[in-house]
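Q: kindly return the folded structure for what I paste below:
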Amino acid sequence: MQPQHSNNTTALSPWWLPIALESGQSWQYTLGPLTLYLQRLHSEWWLGFTRLGEQEDRHQLLSQNIEQLPQLDNLQRFVFRESPARFCLTPRLLDRPVVVKTRTQLSIPPAQQAVFYISSPVEVAVSLQQPECKLAEIASQRLSDTWFGPSTLHGELCYADKTQARHNRSELPARPHRAVTTITIENNADSMLMLDKLSIPVPYLALYGLHDGTLWTDPITLQHEGNHALTRFKISKQLPAGVTAASRVAEPRQHIEKQGLIRAFTGMFND
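A: Below you'll find the predicted structure:
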């Protein structure tokens, strides 16, 4: 795929396709809050990035040729006998679960279930092709660390994020740097289930990229049995509408244990 100048647009398109650069050519790629800068020379590649803060977050997708790289403190230089001709950006889910705090508390009555669409930011793997060489993985959005568990001795280190926990798929905003997870929550307990935080086990999920530029993960089901310690976690075999196995762009980072139990709700429910 030869580089083409693209103007800033709200419409998304797949950004994980390879782009060829001529020697001496520089390129800018903006994915939401993350902007990557690449330059190819005869025997070198240069890579740097900038990232907006949470309050400055934007949803744009921009890919364009630029005259030269900006002055960046994080510029990296990769030296080759002869530089590969193409670069490729590949989305990957984060390496830790993402604990999302809902903007309003959610309540699910006994024997009921609810479906939510919750997104999480991806990392961007920057690779060269012909021959293939991975340069770096860069988080599209900086998330803070949080501990998720009943105590400082039991639990795990996660990332913290915020969400609106949308109930309607049509309400999802188009954001190139975030992947949507369809989450079904089943309340199998005999009391009201109330939650304002939820842990999404993204390292166990595969990632899918669609022709419209949106990213989706494997759907999951979380079953609440009234036990605060553990929740049964299942990956659905049925992908969301419009998502096929052929659109998979990244494999899971981890595999689920046979029990399929995770600390998805630990300390987050009030019966």
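Q: C-alpha from now on. contacts and neighbour counts both.
A: Will do.
Q: do a quick rundown of the strands in the stretch 1-150 of the chain.
A: 19-20, 26-31, 34-40, 44-51, 61-66, 76-79, 86-92, 98-108, 112-121, 123-129, 133-139, 144-148 (DSSP state E, counting those that start in this stretch).
Q: another for comparison:
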Amino acid sequence: MLHHASPEHSPLAPWWGPLSFMVGQSRAWRLGSLYVRISRNINEWQLEYHRPRHQNENMQDWEILDIDTAFSEPTVLERYMFAHTGDSLSLYPRLADRSVIVKPINPIFIPAGQQGTLFVSTPLWMAGFVGGQREPLFDIAINRPKDSWFGPDTIKGELCYATPVEGRTDLKQLVPRAFRAVTPVHFHNTSSTLLQLDRMNLPVQALPLFHCSDSGRIWTSQIRVVQDTPNRPPRIRIENRTPPQAGQVAFIQPPRIGEAGLFHMFDSFF
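A: Just a heads-up that it's a prediction; the model follows:
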């Protein structure tokens, strides 16, 4: 069951999990700056939410609200029709439905023969699942990133998200956040030349999600990048594990898609 974000519970306590609804019952939350209300009727589920025009990414706390809490305008109301609704609905975090562009503020260089891990955090979505349905009823960003284009020109490329991305080589410097997941990207430069990381297109749709209850962090599996030949694209592989720094983790959600698109992860890797 969900934990209440009260003084007795950390804001990093899971905001997701299975929920039980009676007919006519509603539940409401504030997740960062997003206000959400879910209601069950005999023949439909309802999702109502309010997203402020300008969301504050630094708002990473959450709380359970009184069901009568009035949301600010405008609100969005989505209705999902059923022959008869069941009594359970589960909320789960998901990674973004597009790739996320990671552009370090300061240049990152990987000398010849060296290796290291960059820990990157990206925003999470909230998905609602009911029994008998493989796909979620709803799937919305908690803090919606900006749209951006990733590619060599306006024709070749793909629509992605651009968001303030924290990238740290020391995990201790990466503040745990309730609505962001940590992706470890391990670089190994086996070539004979110095490489500079300009920017990369992180394929989060191809990554599974895990949770560490000790730290409160949400993790993805590790991505391994090996550059063994200068002036050629690196070899990229999604590993089926989290790094040792993640600690003991529990599985939350599978990837949205397969590993398609990994070959376009980088557009400049010098």
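Q: work out the TM-score between the chains.
A: In this superposition the chains share a TM-score of 0.83, using TM-score structural alignment, normalised by the length of structure 2; 264 aligned residues with a CA RMSD of 2.9 Å.
Q: hmm, back to that, as JSON lines, the strands of the stretch 1-150 of structure 1 with distance to residue 265 of structure 1 and mean neighbour count would be great.
A: Shown next, in JSON lines, are those (distance: least, CA to CA, whole Å; neighbours: other CA atoms under 10 Å):
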{"stretch": "strand 19-20", "distance to residue 265 of structure 1": "42", "mean neighbour count": "18"}
{"stretch": "strand 26-31", "distance to residue 265 of structure 1": "31", "mean neighbour count": "21"}
{"stretch": "strand 34-40", "distance to residue 265 of structure 1": "31", "mean neighbour count": "22"}
{"stretch": "strand 44-51", "distance to residue 265 of structure 1": "31", "mean neighbour count": "19"}
{"stretch": "strand 61-66", "distance to residue 265 of structure 1": "34", "mean neighbour count": "19"}
{"stretch": "strand 76-79", "distance to residue 265 of structure 1": "40", "mean neighbour count": "12"}
{"stretch": "strand 86-92", "distance to residue 265 of structure 1": "24", "mean neighbour count": "22"}
{"stretch": "strand 98-108", "distance to residue 265 of structure 1": "10", "mean neighbour count": "17"}
{"stretch": "strand 112-121", "distance to residue 265 of structure 1": "15", "mean neighbour count": "20"}
{"stretch": "strand 123-129", "distance to residue 265 of structure 1": "25", "mean neighbour count": "19"}
{"stretch": "strand 133-139", "distance to residue 265 of structure 1": "25", "mean neighbour count": "15"}
{"stretch": "strand 144-148", "distance to residue 265 of structure 1": "9", "mean neighbour count": "15"}
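Q: want to throw these into a markdown table with distance to residue 254 of structure 1?
A: Output for these, formatted as a markdown table (distance: least, CA to CA, whole Å):
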| stretch | distance to residue 254 of structure 1 |
| --- | --- |
| strand 19-20 | 29 |
| strand 26-31 | 26 |
| strand 34-40 | 26 |
| strand 44-51 | 27 |
| strand 61-66 | 29 |
| strand 76-79 | 29 |
| strand 86-92 | 12 |
| strand 98-108 | 14 |
| strand 112-121 | 17 |
| strand 123-129 | 16 |
| strand 133-139 | 17 |
| strand 144-148 | 18 |
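Q: to residue 5 of structure 1, which of the ones you listed lies closest?
A: strand 61-66 (4.7 Å; CA to CA).
Q: and of the strands of the stretch 1-150 of structure 1, who's closest to residue 178 of structure 1?
A: strand 112-121 (4.2 Å).
Q: read off where that closest one ends up in structure 2.
A: Using TM-score structural alignment, strand 112-121 of structure 1 lines up with residues 114-123 of structure 2.
Q: what residues does the matching stretch touch?
A: 95-96, 100, 141-145, 163, 165-171, 174, 179-190 (CA atoms under 8 Å, 6 or more residues apart in numbering).
Q: cool, stretch 137-150 of structure 1 as well?
A: Residues contacting stretch 137-150 of structure 1 (CA under 8 Å, 6+ apart): 31-34, 51-53, 99, 121-126, 155-161, 177, 229, 263, 266-267.
Q: with adjacent residues omitted, what lies nearest to residue 193 of structure 1?
A: residue 108 (5.0 Å; CA to CA, 6 or more residues apart in numbering).
Q: residues contacting the one you found?
A: With CA under 8 Å, 6+ apart, residue 108 of structure 1 has these contacts: 114, 187, 192, 193, 194.
Q: residues of stretch 159-179 of structure 2 that come out buried?
A: 160-168, 171, 176-179 (16 or more other CA atoms under 10 Å).
Q: in strands, which of these fall?
A: Using DSSP state E, the subset of the buried residues of stretch 159-179 of structure 2 located in strands is 160, 161, 162, 167, 168.
Q: will you turn the residues you listed into a markdown table that also has distance to residue 13 of structure 2?
A: As requested, these are exported to a markdown table (distance: CA to CA, whole Å):
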| residue | distance to residue 13 of structure 2 |
| --- | --- |
| 160 | 29 |
| 161 | 27 |
| 162 | 27 |
| 167 | 23 |
| 168 | 23 |
